[in-house]
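In: My questions concern the predicted model and sequence given below.
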Amino acid sequence: MIKKILIVVDSIDIEDSSGSKANVALINNLHHAGFEVLVYHYTRKNIQLKNINTIGIPEIKWSFLYFLSRGQRVFSRKFKVNLAPFFEKRFGFSFTFFNDTKSISKAVKKESFIPDLVLTLSKGASFRSHYAVLKLPHLHDKWMAYIHDPYPFHYYPRPYNWVESGYDFKQIFFEELSQKAKYSAFPSQLLKEWMSSYFSDFAQTGIVIPHQNEKYTVQNTNFPSYFDVSKFNLLHAGNLMKQRSPESLLKGFTLFLENNPSAKNDAKLILLGNASYHSEMLDYYKNNISEIYIHNGNKAFDEVYHLQKNVSVNIILEAKGEISPFLPAKFPHCIEANKTILSLAPYYSETRRLLGEDYIFWSEVDDVNKIAMLIEKLYQLWKQNPYQLTLNRKDLEDYLSADYLQQQISNL
């Protein structure tokens, strides 16, 4: 029976990425589920999680790899030459990556805590904690590798088309990981199936542990100046990468306003998050349509979460493609907010799978007319009674809960 869990994680700073928020929620829910949890983290900040034994991993600063990494950084800054692709093509990873993973494995190797399960968590394309534990064979028979996204990058579904320097080394790394880790875990069923098509061992070792619905308490309950709680507010919170374009959403909202001129007094579309690739387009809408508010940059999680719980509609926007196997990290926050979700996603997507095939407020990402129609339908419901726009999905609340998490771990 699993009682003690050692967690090795890149970062527990919830302000640095959606991945870190998801990881902290998972850690906290493991604690709430009754497991004894010890966390080793490489945040390089003094961060403690409430009621959880949390240990920061120091960076090794007296090593050949450390000086190589800093030397490369100084050279690149001075001569304006990016050497990273050159070295990664030959070694697979950066010198910084190698030094970071050595720092992590060294710290974990010294730990006297004897766990029943070792869980590695990461964010973005890092997977540093996974690489570090891969170098510690004595932990492999207790190891659960949590795979939050496709890896390497060339295994992302279209429209993503990245091929990294050193992709062949990264592929070998994940092949070995898939064979050595006793368990693998994925935030979505579709991602488990997707990655199993490339690394067959995941089909046997994999389970689904969705991003967690942690009960977060808002610290500042004052609304920002751009938000009027009495209006029909639609919110998209999160980064908009190149492949995740908001153009059809903006066109759909604009068409909704054209078809419903009186809604200009009531309706507001709010976009919060980094979207540098779309800056020119966003500036146009920001400067020409007063019913649209856009902040191209980060907002504090506390502020965003408070808005998610008080808007009329939360929007989950995904990339246009044949399939989206990702479970967006904001999905649990939107379920917890208990507001209607406007899902803009491919037909085959984890969000649509969970909301259900009969969920009304879903559209393909680029269907402007349907987006406008759905917004109009939501607006009419809001006009009748704003409280009609509650989600009320107890099944999804349970699926994202500490109780379900406890069942998944106990069934290993």
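Out: All right, it came through fine. Numbering: from 1, shown residues only.

In: Please make it C-alpha for all contacts and neighbour counts, starting now.
Out: Will do.

In: residue nearest the centroid of the protein?
Out: In the chain, the centroid-proximal residue (Cα atoms, centre = their mean) is residue 329; its distance is 3.7 Å.

In: For that one, list the residues it contacts.
Out: 18, 19, 21, 22, 211 (Cα atoms under 8 Å, 6 or more residues apart in numbering).

In: again, only using 10 Å
Out: Each residue near residue 329 by Cα atoms under 10 Å, 6 or more residues apart in numbering is listed here: 17-23, 148, 187, 210-212, 238.

In: do residue 192 as well
Out: Per Cα under 10 Å, 6+ apart, neighbours of residue 192: 147-150, 184-186, 202-203, 206-208, 325-326.

In: isn't there a helix covering residue 115?
Out: No - read with DSSP: H, G, I helix; E, B strand; the rest coil, residue 115 is coil and lies in no helix.

In: Give me the neighbour count for it.
Out: Neighbours of residue 115 under the rule other Cα atoms under 10 Å: 19.

In: this is the other structure I want to compare:
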Amino acid sequence: MKKVLIITYYWPPAGGPGVQRWLKFVKYLPQFGIEPIVFIPKNPNYPIQDESLNREVSNQLTIIKRPILEPYKVSKLFSKSDTKTMSSGIIEDVEKQKSMQKLMLYVRGNYFIPDARILWVNPSIKFLQTYLQKHNIQNVITTGPPHSLHLIGKGLKEKIKNLKWIADFRDPWVNIDYHSQLKLNDNAKQKHKELEDSVLNEADQIIVTSFKTAEEFRQKTNQPIEVITNGYDETENLDIDLSEAFSLVHVGSLLSQRNPENLWKVLQEFLEENKHLRQFLELHFVGKVSQTVLNSIEAYGLKDYVYLDGYLPHLDAIKAQKSAQLLLLIEANNPVKSGIIPGKLFEYLMAKRPILAVGPTAWDVQKIIEETQSGTTFNYQDKKSLKQELQKAFQEFLQGKLCISSKHIEAYSRKSLTHKLSKLI
């Protein structure tokens, strides 16, 4: 059986979408003749934890843990709340940032390049060079973000002859949207570009999760690039009753930039025009929600319809999706985000409930939703058509006919995607 070392930062008990991708790949790789070995930090700083995911880790799996020096743990001494907020991905708009958060963002952006896990790179290269040679492992996969982990693969590639290195990008690097909030100076921006260029051109194989990212990277490298999206796990397909409310459910983080005011405005107008809706409407959020978004929802008179669950264990989040009347998928109104396909989209596909997606123009998500006939996609200017869709959905809900007949979702099962990955190893 061929062996592959997978270098990842996020692993159970980490919660959130970052851990799901490689947890599932590792689960299914042995079925395709590949033995995964996982390398993770011994003492990571996980802003979200989900102990239930530990149940999916096989007792037969070899896991290597090595200490990591976490700057976020040091920053907690100065501002615990700001550190937790930043490390979980919630960065408020510039005008709402406190002085301490502005300072922390500047330090993070300009002194820890490409990210706060850079201090783990050199110790990991030193340890893994010996480990790989001792155990005759000739295949390595790095997954980012954090993109500093790709520098571990780069270092190992330079030191070990005939090593095959695959770099997996769950998100873009230089063109990721939050770079604009990190207060990067010109030197830091240039350093990011140089590091990204070196990884893209030295890795033997690039994997990306979206079509737009593949297009972007093909302008920067001649190395082979494969799109392997995130997916859903068939073993999690539960039989759950639908909500009796007209429930619009969003699962995952709603950052301040993901604030579709057109949706809140449409719902406000709909409530004013249709008093019957007031008896049934629920806005159900599972995960972290930015205060900016909550303030916007309240400004449109929707506060009484909001239900906040916070982060739920993965299985409970799936139950919430399966019980939804409509599933909300929201992305920022930013062209850079057109190449982001949230991992929750694929679990939404498995839930087989109508998806109502609001995001940037020419969003990769639209291609998948249309291909699978699983819902409708709108941009931030589609107020009239969005309202019509909600009115239609509510009438179907009242008649007990709100449903979809999605197609071709099997290609996005975790097992199918792992088979695709196995051919690259």
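Out: Yep, that arrived. This is a predicted model, so every value here is computed, not measured.

In: TM between them?
Out: After superposition, the two chains reach a TM-score (TM-score structural alignment, normalised by the length of structure 1) of 0.80; 389 aligned residues with a Cα RMSD of 3.7 Å.

In: returning to what we had before: okay if I get the contacts of residue 192 of structure 1 as TSV plus distance to residue 161 of structure 1, secondary structure and neighbour count?
Out: Listed next are those as TSV, based on distance: Cα to Cα, whole Å; DSSP: H, G, I helix; E, B strand; the rest coil; neighbours: other Cα atoms under 10 Å:
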residue	distance to residue 161 of structure 1	secondary structure	neighbour count
147	19	coil	23
148	18	coil	28
149	15	coil	23
150	12	coil	20
184	25	strand	26
185	24	strand	22
186	22	strand	25
202	23	helix	25
203	25	helix	16
206	26	strand	23
207	27	strand	21
208	26	strand	18
325	15	coil	25
326	16	coil	21
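
In: Output those residues in JSON lines; the columns should cover distance to residue 94 of structure 1.
Out: Formatted as JSON lines, those follow (distance: Cα to Cα, whole Å):
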{"residue": "147", "distance to residue 94 of structure 1": "21"}
{"residue": "148", "distance to residue 94 of structure 1": "21"}
{"residue": "149", "distance to residue 94 of structure 1": "20"}
{"residue": "150", "distance to residue 94 of structure 1": "20"}
{"residue": "184", "distance to residue 94 of structure 1": "25"}
{"residue": "185", "distance to residue 94 of structure 1": "26"}
{"residue": "186", "distance to residue 94 of structure 1": "26"}
{"residue": "202", "distance to residue 94 of structure 1": "27"}
{"residue": "203", "distance to residue 94 of structure 1": "30"}
{"residue": "206", "distance to residue 94 of structure 1": "29"}
{"residue": "207", "distance to residue 94 of structure 1": "31"}
{"residue": "208", "distance to residue 94 of structure 1": "31"}
{"residue": "325", "distance to residue 94 of structure 1": "28"}
{"residue": "326", "distance to residue 94 of structure 1": "27"}
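
In: Among those residues, which one lies nearest to residue 169 of structure 1?
Out: Using Cα to Cα, residue 150 comes nearest to residue 169 of structure 1 of the contacts of residue 192 of structure 1, at 15.5 Å.

In: Quick one: the helices in the stretch 51-200 of structure 1, in order.
Out: Here the stretch 51-200 of structure 1 has its helices, by DSSP state H, counting those that start in this stretch, at 64-79, 84-91, 95-110, 128-134, 167-180, 189-196.

In: so where is the last one in structure 2?
Out: Residues 211-218 of structure 2 are where helix 189-196 of structure 1 aligns, with TM-score structural alignment as the criterion.

In: what does the fifth one give?
Out: Aligned by TM-score structural alignment, helix 167-180 of structure 1 falls on residues 189-202 of structure 2.

In: And the fourth one, by the same measure?
Out: Counterpart in structure 2 of helix 128-134 of structure 1, with TM-score structural alignment as the criterion, is residues 148-154.

In: ok, average deviation of that stretch from structure 1?
Out: For stretch 148-154 of structure 2, the mean deviation from structure 1 after alignment is 1.7 Å (mean Cα distance after the TM-score superposition for structure 1).

In: can you redo the contacts of residue 329 of structure 1 as TSV with secondary structure and distance to residue 273 of structure 1?
Out: Output for the contacts of residue 329 of structure 1, formatted as TSV (DSSP: H, G, I helix; E, B strand; the rest coil; distance: Cα to Cα, whole Å):
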residue	secondary structure	distance to residue 273 of structure 1
17	coil	11
18	helix	11
19	helix	14
20	helix	16
21	helix	15
22	helix	17
23	helix	20
148	coil	20
187	coil	22
210	coil	23
211	coil	20
212	coil	21
238	coil	5
